[in-house]
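> After the sequence you'll find the predicted model.
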Amino acid sequence: MKGIFLLLGSNLGDRMQNLQRAKDILAAHEINISDFSAVYESAPWGDENQGWFLNMVLKIDTIHDPESLLQSCLDTEIQMGRTRLKKWGERIIDVDILYYHDFIVESPHLRIPHPGIAMRRFTLMPLVELAPHEIHPVLKLPQKQLLEICPDILECHKTDLHLHI
């Protein structure tokens, strides 16, 4: 995998404004967006009794190592008012590290590549848009093939919404 990829997601309040604000806060943490996907709307994953999500993937450049990048992602969530009440619950913003080049990180609080990539259509669809032929460093399959075999049947579609970069 070439590049560092983040997934943004929101299903509370003005979802599009939440994605925009997260992008702006990340930029203040020395995270530069080099490319980004379209915005996708998806049915909630995990806990289906909540609003639909807007999701998108950012390809970034940064001076941060994986651990400090995670802290910047968590700081962004906190600054936007995210509270973690339950797993897979509603959220104003979620910022996940999907890939950090070909790094494989296994620690108690950080796993790279993100362990849910191959199981989530809302992650793979924007990833395929940006990096269809890049290989998952653990599964050894390209993103496009991971999407083709993804078991997730929840609805996910590209929107006409656009982030201002």
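That came in fine, so what should we check first? Computed from a prediction, not measured in an experiment: that's the story for all the values here.
> make it CA atoms for all contacts and neighbour counts henceforth
Noted.
> what are the ranges of the strands in this protein?
4-10, 31-36, 40-42, 53-62, 94-100, 105-107, 110-112, 156-158 (DSSP state E).
> Return the distance of stretch 37-53 from the chain's centre.
Chain-centre distance of stretch 37-53: 12 Å, with Cα atoms, centre = their mean, to the nearest Å.
> Return the residues in contact with His136.
1, 102, 113, 142-143 (Cα atoms under 8 Å, 6 or more residues apart in numbering).
> go on, Lys59?
3-6, 33-36, 130.
> who wins for most neighbours among the residues you listed?
Most neighbours among the contacts of Lys59, by other Cα atoms under 10 Å: Phe5, with 25 neighbours.
> Can you tell me how far the nearest residue to that residue once chain neighbours are set aside is from Gly81?
Residue nearest to Phe5 in three dimensions, not counting chain neighbours: Lys59, with 4.6 Å by Cα to Cα, 6 or more residues apart in numbering. Distance from Lys59 to Gly81, counting by Cα to Cα, to the nearest Å: 24 Å.
> Tell me which residue of this structure is furthest from the middle?
Asn49 (21.0 Å; Cα atoms, centre = their mean).
> Contact partners for it?
No residues are in contact with Asn49 under the rule Cα under 8 Å, 6+ apart.
> How far off centre is stretch 107-117?
The answer for stretch 107-117 is 12 Å, by Cα atoms, centre = their mean.
> end to end, how far does that stretch reach?
For stretch 107-117, the end-to-end distance is 17 Å (Cα to Cα).
> Put this next to the first one:
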Amino acid sequence: MVRTFLSLGSNIGDRQMYLQSGVVGLANHGIYTIRCASLYSTEPRDVLNQPRFLNTAIEAETVLTPDELLSACLEVEKENQRIRHGAKGPRTLDIDIIFYGDEVLGGAGLIIPHPRFALRRFVLVPLAEIAPQFIDPLSGNTIVRLLEACPDRGGVRLAGRLQQFS
């Protein structure tokens, strides 16, 4: 089993339900949650004229390869009515692979660690809750250190927990 960290977000419809459904859907695809961060209400980035997001992060285990993990994440998004309206627009469910063990992968399709995670407070705050001392294999810094250095000052407010992790 490989330890992986995923970031989940939703900003349309019943956001909490989509996040809950996403975690369950991941388990149905062989991605088993060990820990789930609290839910955080966050401001949209890049495309500002859209609803606020609910974000969380999970630590999970899987036997899937990185490419299989990506395919499973995309399938779970699709199962939750994700329609791609262009980059960074509103979505029912978005799942990003942040880390896959301590692997560093770069290529045309999949880049791990996620190339912008250290610039996104809405990713780092939930990660710091569940794995503050996890070390980014690229920078050698802990999640807490990356959060302290993060240039993003966007609002990230505690908003509850998913039902099965309360």
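Arrived safely, thanks for sending. The model shown is predicted, which means the values in this text are computed figures rather than measured ones.
> Give the burial count for the aligned residue in structure 1 for Gln163 of structure 2, as a bare number.
If you follow Gln163 of structure 2 across to structure 1 using TM-score structural alignment, you land on Leu163. The tally of other residues near Leu163 of structure 1 (other Cα under 10 Å) stands at 15.
> Leu163 of structure 1 and Gln20 touch, don't they?
Yes. Applying Cα atoms under 8 Å as the test, Leu163 of structure 1 and Gln20 come out as touching, 6.1 Å apart.
> Helices of structure 1, start to end?
15-28, 66-79, 121-130, 143-148 (DSSP state H).
> Columns distance to Ile93 of structure 1 on top of those, output as TSV?
Formatted as TSV, these follow (distance: least, Cα to Cα, whole Å):
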stretch	distance to Ile93 of structure 1
helix 15-28	7
helix 66-79	6
helix 121-130	15
helix 143-148	24
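> Please tell me how far the nearest residue to Leu146 of structure 1 once chain neighbours are set aside sits from Leu154 of structure 1.
Leaving aside its chain neighbours, Leu146 of structure 1 sits nearest to Ala118 (5.8 Å; criterion: Cα to Cα, 6+ apart). Ala118 of structure 1 sits 14 Å away from Leu154 of structure 1, taking Cα to Cα as the criterion.
> Gly46 of structure 1 contacts Gly116, correct?
No. Contact status for Gly46 of structure 1 versus Gly116: not in contact, 11.5 Å apart, counting by Cα under 8 Å.
> wait, which of the strands of structure 1 is closest to Leu74 of structure 1?
strand 94-100 (7.4 Å; Cα to Cα).
> Contacts only, for Ile93 of structure 1.
8-12, 18-19, 22, 77, 80, 82.
> which residues in structure 2 does stretch 16-24 of structure 1 align to?
Counting by TM-score structural alignment, stretch 16-24 of structure 1 sits on residues 16-24 of structure 2.
> Find the nearest non-adjacent residue to the most centrally placed residue in structure 1, please.
The centre of structure 1 sits closest to Leu7, judged by Cα atoms, centre = their mean, with a distance of 1.0 Å. Spatial nearest neighbour of Leu7 of structure 1, chain neighbours left out: Val57 (4.5 Å); criterion: Cα to Cα, 6+ apart.
> Tell me how many other residues crowd that neighbour.
29.
> Wait, it touches Ser37, no?
Yes. Using Cα under 8 Å, Val57 of structure 1 is in contact with Ser37, at 5.4 Å.
> Overlap of the contact sets of these two?
Contacts common to Val57 of structure 1 and Ser37, judged by Cα under 8 Å, 6+ apart, are 126-127.
> Across to structure 2, which of the contacts of Ile93 of structure 1 hold up?
Here is what carries over to structure 2 from the contacts of Ile93 of structure 1, by both residues aligned by TM-score structural alignment, their matches' Cα atoms under 8 Å: 8-11, 18-19, 22, 77, 80, 82.
> So which of the residues you listed wins on neighbours?
Gly9 (28 neighbours).
> That residue reaches Gly89, doesn't it?
No. Using Cα under 8 Å, Gly9 of structure 1 makes no contact with Gly89, being 11.8 Å away.
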